[in-house]
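Trainee: Give me a model of this one.
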Amino acid sequence: MAPAVTAQYLRAAAAALRAAAAGARATGRDWAAEESALAVGVAGGPAAGVARLAETSPAVNETAAQMTAVASVLDVSASLHERLIGWEGPLAHLADAFGEVLDRRCAEEVTALCTPPAGPPGRRLGDLGGLSPDAVHELQLTENPRLAPLFDGGEARLLEAGPDGVVAVVGDLDSAETTLTFVAGVGSSRPESWPGYLGRARELNQATGAATVMWLGYRAPATLTGAVAREPAANGAADLRTFQAALAARNPGQRRVVLGHSYGSVVASRAARDPHPPLEADALVLVGSPGVDAKNAGELSLAGAGGVHAITSKADPIGLTVDDRAGVHGRDPTSPGFGARVWHAGRGVDHSGYWEDPVTLAALAAITRGPGDSTGVYAPRGST
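Mentor: Sure, this is the predicted structure:
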């Protein structure tokens, strides 16, 4: 009996991927040429839109390289399948079993190429419970001197660092009434993006008054195409749960809020899927989400009673990837049947514009302060 996946099929898939990679590279060259043409003498309009897209969409060439690498894996698998087909005599009955194993290993290799897990941090916050935030910062910088320029002259404190991520806090981690853990999305594992995310943590700290953690503690998808994968969210969710547990152990009486943006909302909601134990958070906020892998908010387990909150602007194109029933990563958390408390964003806010939007920031401040705060704009989606 032939293996489950034929060598011919694998080679055809590899050829298709290589063709798609070549097309992606050509598209990238076209985009670069168009961007250069638009940028000449134009301060706003289309050029500004292209620049914004370039900021939020990683380079096409990386996607093309990923496609080419996967094609190579498929070619190797095809060669091994061809050897299996040639087995005769006493070994023939084993071909099926080996074919299934080969298919599984091929799938695992492809997954590893597209969604490799992050390397673990050298020291987790939970291992340093006896140290002040300043001492944790100095110890982490001693062991990760490459990160020193990121913190030069700033008030942020480094809490964890690994080969693929960084965790830092703006505000006093131990004396603040609330900690707000911000989980970022696609492209956030790029070191060149970290100053921008640290700036976002400062903005959230100023808007909410909470000690704001920039949690980039997982290997985020590098590309928008890679963001359809669920493995990075699963890997990140486990590490986020560990970090939140460390916060709870450090300051048991502190209020904790987890905020996930874009793919970060997939990570954050995945972290709340396991009720044993529940995620150490009083409230969960999902902003610009491509979907939640849950039937409703009741399937998300939090240690506190602050509930699940959702914000998606009508102008955010992420809304095209998700609806009331399903989406790239599950249901739209702003849909009426999901059961989250839905807050408005300001008019015209795009996918990366929430952090400059006073309406969104007021909502986040109200959520962070907890039940009973009426600041911010709350209403079912679509009412304005």
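
Trainee: Going by C-alpha atoms from here, please, whenever you check contacts or count neighbours.
Mentor: OK.

Trainee: Report all helices and strands that the helix or strand where residue 366 lies contacts.
Mentor: Using DSSP states H and E, residue 366 falls within helix 358-369. For helix 358-369, the elements it packs on are strand 178-183, helix 194-208, judged by 3 or more Cα pairs under 8 Å, 6 or more residues apart in numbering; DSSP states H and E.

Trainee: contacting residues for residue 74?
Mentor: Applying Cα atoms under 8 Å, 6 or more residues apart in numbering to residue 74 gives the contacts 10-11, 13-14, 106.

Trainee: out of these, who's nearest residue 204?
Mentor: residue 106 (43.0 Å; Cα to Cα).

Trainee: show me where this structure has strands.
Mentor: 157-161, 166-170, 178-183, 211-216, 255-261, 283-287, 308-311, 341-343 (DSSP state E).

Trainee: mind putting those in JSON lines, distance to residue 245 included?
Mentor: Formatted as JSON lines, these follow (distance: least, Cα to Cα, whole Å):
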{"stretch": "strand 157-161", "distance to residue 245": "14"}
{"stretch": "strand 166-170", "distance to residue 245": "15"}
{"stretch": "strand 178-183", "distance to residue 245": "12"}
{"stretch": "strand 211-216", "distance to residue 245": "14"}
{"stretch": "strand 255-261", "distance to residue 245": "10"}
{"stretch": "strand 283-287", "distance to residue 245": "14"}
{"stretch": "strand 308-311", "distance to residue 245": "19"}
{"stretch": "strand 341-343", "distance to residue 245": "25"}
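
Trainee: Kindly reformat the ones you listed as a markdown table containing distance to residue 69 and mean neighbour count.
Mentor: Shown next, in a markdown table, are the strands of the chain (distance: least, Cα to Cα, whole Å; neighbours: other Cα atoms under 10 Å):
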| stretch | distance to residue 69 | mean neighbour count |
| --- | --- | --- |
| strand 157-161 | 28 | 26 |
| strand 166-170 | 27 | 24 |
| strand 178-183 | 29 | 27 |
| strand 211-216 | 26 | 28 |
| strand 255-261 | 29 | 26 |
| strand 283-287 | 33 | 27 |
| strand 308-311 | 37 | 24 |
| strand 341-343 | 42 | 23 |
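
Trainee: Burial check on residue 36, number of neighbours?
Mentor: Residue 36 has 12 neighbours, counted by other Cα atoms under 10 Å.

Trainee: same question, residue 104
Mentor: Neighbourhood size, residue 104 [other Cα under 10 Å]: 12.

Trainee: Now for it: which residues touch it?
Mentor: With contact set as Cα under 8 Å, 6+ apart, residue 104 has no partners.

Trainee: how about 10 Å then?
Mentor: Neighbour list for residue 104: 98, 110 [criterion: Cα atoms under 10 Å, 6 or more residues apart in numbering].

Trainee: For residue 368, see how far away the nearest residue to residue 136 once chain neighbours are set aside is.
Mentor: Nearest residue to residue 136 in three dimensions, chain neighbours excluded: residue 159, at 6.2 Å (Cα to Cα, 6 or more residues apart in numbering). As judged by Cα to Cα, to the nearest Å, residue 159 and residue 368 stand 21 Å apart.

Trainee: Please give the structure of this sequence too, so both can be compared:
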Amino acid sequence: MWRRRGVCSKLPYVQWAAIATLLAHSFLRTWTRSKLSSPTVRIIVLMAYSHDPAPSPAALIEVRSTQVALYRPAGSGCQLQTPFGSPAMRFDEKEDMSAQPPPYLKAVDGYGVGAGKPMMMASPASAAEKDLPARPTTFEASSSYSQAPATSQHIKLQTRFADISGTYYVSPHAVATPPATGRRRRRKQKRTQLVPDAVFRSRRGNLALDLGTTGYASENAAASIAASTRSGNISMNLIAGAAVRPRFDVEISTRSGNVVLFIPPTFSGAIQLHTKRGEMQFLPGITSEMRVVKATETEYLVFVGAQQIVGGEQTPADFCRLRTRRGNIMVGIRGKDLYVKPSGLWERITGFLRR
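Mentor: A predicted model of the protein is given here:
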């Protein structure tokens, strides 16, 4: 007698086994996430891949309230592992690791990183850079940055609205350039040499920096420093160094902020000031030691200190260039001059409008 069969009866045995496996796995995931503390439950799933009456070894999944692990019968060539392919772990550890993709660390390693903590390791951008020498250390800031004296060959601090402050010792690095054989090669060589050793940039924040140099002038004559901001104020103190230290090559620029520069008593070189609508002022301590070369309503060029000649050759000189459009510029000598920041109502209003 002919009998109509349903759709479920037509499914092969392999598909039934796959459906049972998926349901068991979904049940386990739902249960583990709900953090139910219940007695040990043992579920046996027969992994059958054919109609062979002798199925493959059974997988015993043991679920506890504190640990999940997958065990297989001895002799099957399988080792202890979890259903997720990682070492067994506690639920509280897995919650902490939810933001970090696997593999997870089981214990504290040699770097002092705990379980579930990402390891911060530097790697070259490409395989071709593995044989290259180590690059200079670069510091980048995305918020207010103030720290203890730091020494580095290359410093780069860049913010948008936050202030930048701190004491930094800049070590100039030599730029290896090929010999100039043509006009284009010479232009490229000049652009390469203009890369500063230290860069401090902010869009609307203020800059308050104490800068010194390290190294030897016989290897690198000067340390190039660039500090700029769009609407903030810049105050910079240059720290005096020994005669063998590299000289200063400083460039400061701002659009609407004020610039205050204090040079050390050992400063020997030129200072160039430029402003369109602001005022330029030299404090009493520096006026007695400077020589004015150029003086206009918008620009000043002065020499400070005596040029020293050692062994018949002139020693490297310092150079500072200060530029602002609508702000004021003030220059003095550290230890001799004193600058008091104005705190009147008008200064507060203009400072608020700049931001």
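
Trainee: TM-score them against each other, please.
Mentor: Scored against TM-score structural alignment, normalised by the length of structure 2, the superposed chains reach a TM-score of 0.27; 147 aligned residues with a Cα RMSD of 5.9 Å.

Trainee: winner for burial among the helices and strands packed on helix 358-369 of structure 1?
Mentor: Ranked by mean neighbour count under mean count of other Cα atoms under 10 Å, these are led by strand 178-183, which reaches a mean of 27.

Trainee: angle of it against strand 166-170?
Mentor: If you take axes from the mean of the first three to the mean of the last three Cα atoms, to 10 degrees, strand 178-183 of structure 1 sits at 150 degrees to strand 166-170.

Trainee: tell me which residues in the helix holding residue 366 of structure 1 are buried?
Mentor: For helix 358-369 of structure 1, the neighbour count (16 or more other Cα atoms under 10 Å) marks 359-369 as buried.

Trainee: Could you single out the nearest of those residues to residue 134 of structure 1?
Mentor: For these, the residue nearest residue 134 of structure 1 by Cα to Cα is residue 368; the value is 24.3 Å.

Trainee: Residue 308 is in contact with that closest one, correct?
Mentor: No: using Cα atoms under 10 Å as the test, residue 368 of structure 1 is too far from residue 308 to be in contact (12.0 Å).

Trainee: got any residues that touch both of those two?
Mentor: Common neighbours of residue 368 of structure 1 and residue 308 (Cα under 10 Å, 6+ apart) are 258, 282-285.

Trainee: Dump those into JSON lines; add distance to residue 195 of structure 1 as well.
Mentor: Listed next are those as JSON lines, based on distance: Cα to Cα, whole Å:
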{"residue": "258", "distance to residue 195 of structure 1": "20"}
{"residue": "282", "distance to residue 195 of structure 1": "28"}
{"residue": "283", "distance to residue 195 of structure 1": "26"}
{"residue": "284", "distance to residue 195 of structure 1": "25"}
{"residue": "285", "distance to residue 195 of structure 1": "23"}
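
Trainee: Mind telling me the two of those farthest from one another?
Mentor: Spatial extent of those (Cα to Cα) is set by the pair 282 and 285 at 10.3 Å.

Trainee: And the shared contacts of residue 368 and residue 308 of structure 1, which is closest to residue 19 of structure 1?
Mentor: Nearest to residue 19 of structure 1 among these: residue 285, at 40.5 Å, using Cα to Cα.

Trainee: need the contact list for that closest one.
Mentor: Going by Cα under 10 Å, 6+ apart, the list of residues near residue 285 of structure 1 reads 182, 257-261, 265, 268-269, 307-311, 333, 340-342, 364, 367-368.

Trainee: From residue 257 of structure 1, how far off is it?
Mentor: Residue 285 of structure 1 sits 8 Å away from residue 257 of structure 1, going by Cα to Cα.

Trainee: what sits in contact with each of those two?
Mentor: Common contact partners of residue 285 of structure 1 and residue 257 (Cα under 10 Å, 6+ apart): 182, 307, 364, 367-368.

Trainee: Relative to residue 201 of structure 1, which of these is nearest.
Mentor: residue 182 (7.5 Å).

Trainee: I'd guessed that closest one sits against residue 203; true?
Mentor: No: if you go by Cα under 10 Å, residue 182 of structure 1 and residue 203 don't touch, sitting 11.5 Å apart.

Trainee: Using CSV, please lay out the contacts of residue 74 of structure 1 together with neighbour count and distance to residue 60 of structure 1.
Mentor: Listed next are the contacts of residue 74 of structure 1 as CSV, based on neighbours: other Cα atoms under 10 Å; distance: Cα to Cα, whole Å:
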residue, neighbour count, distance to residue 60 of structure 1
10, 20, 24
11, 19, 24
13, 16, 20
14, 23, 19
106, 18, 25
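
Trainee: quick revisit: what's the angle from the helix holding residue 366 of structure 1 to strand 178-183?
Mentor: Between helix 358-369 of structure 1 and strand 178-183, the angle comes out at 120 degrees (the same axes, to 10 degrees).

Trainee: Helices of structure 1, start to end?
Mentor: With helices called from DSSP state H, structure 1 shows them at 7-39, 45-56, 60-85, 95-114, 133-143, 148-151, 194-208, 231-250, 263-271, 358-369.

Trainee: What helices and strands are in contact with the fifth one?
Mentor: The helices and strands touching helix 133-143 of structure 1, judged by 3 or more Cα pairs under 10 Å, 6 or more residues apart in numbering; DSSP states H and E, are helix 148-151, strand 157-161, strand 166-170.

Trainee: cool, the second one as well?
Mentor: Taking 3+ Cα pairs under 10 Å, 6+ apart as contact, the helices and strands that helix 45-56 of structure 1 lies on are helix 7-39.

Trainee: tell me which residues in the helix it packs on are buried?
Mentor: Judged by neighbour count using 16+ other Cα under 10 Å, the buried positions of helix 7-39 of structure 1 are 7, 10-15, 17-18, 20-22, 24-25, 28, 35, 38-39.

Trainee: Looks like residue 79 of structure 1 contacts residue 10 (just checking).
Mentor: Yes: Residue 79 of structure 1 lies in contact with residue 10 (Cα under 10 Å); the separation is 9.3 Å.

Trainee: ok, back up a step: which among the contacts of residue 74 of structure 1 gets closest to residue 100 of structure 1?
Mentor: The closest of the contacts of residue 74 of structure 1 to residue 100 of structure 1 turns out to be residue 106 (Cα to Cα; 9.8 Å).

Trainee: which one is that closest one nearest to, not counting chain neighbours?
Mentor: residue 77 (6.5 Å).

Trainee: And for residue 70 of structure 1?
Mentor: According to Cα to Cα, 6+ apart, the nearest residue to residue 70 of structure 1 is residue 110 (5.8 Å).

Trainee: what's the spacing between that neighbour and residue 204 of structure 1?
Mentor: Distance from residue 110 of structure 1 to residue 204 of structure 1, by Cα to Cα: 37 Å.

Trainee: Nice, that's everything, thank you.
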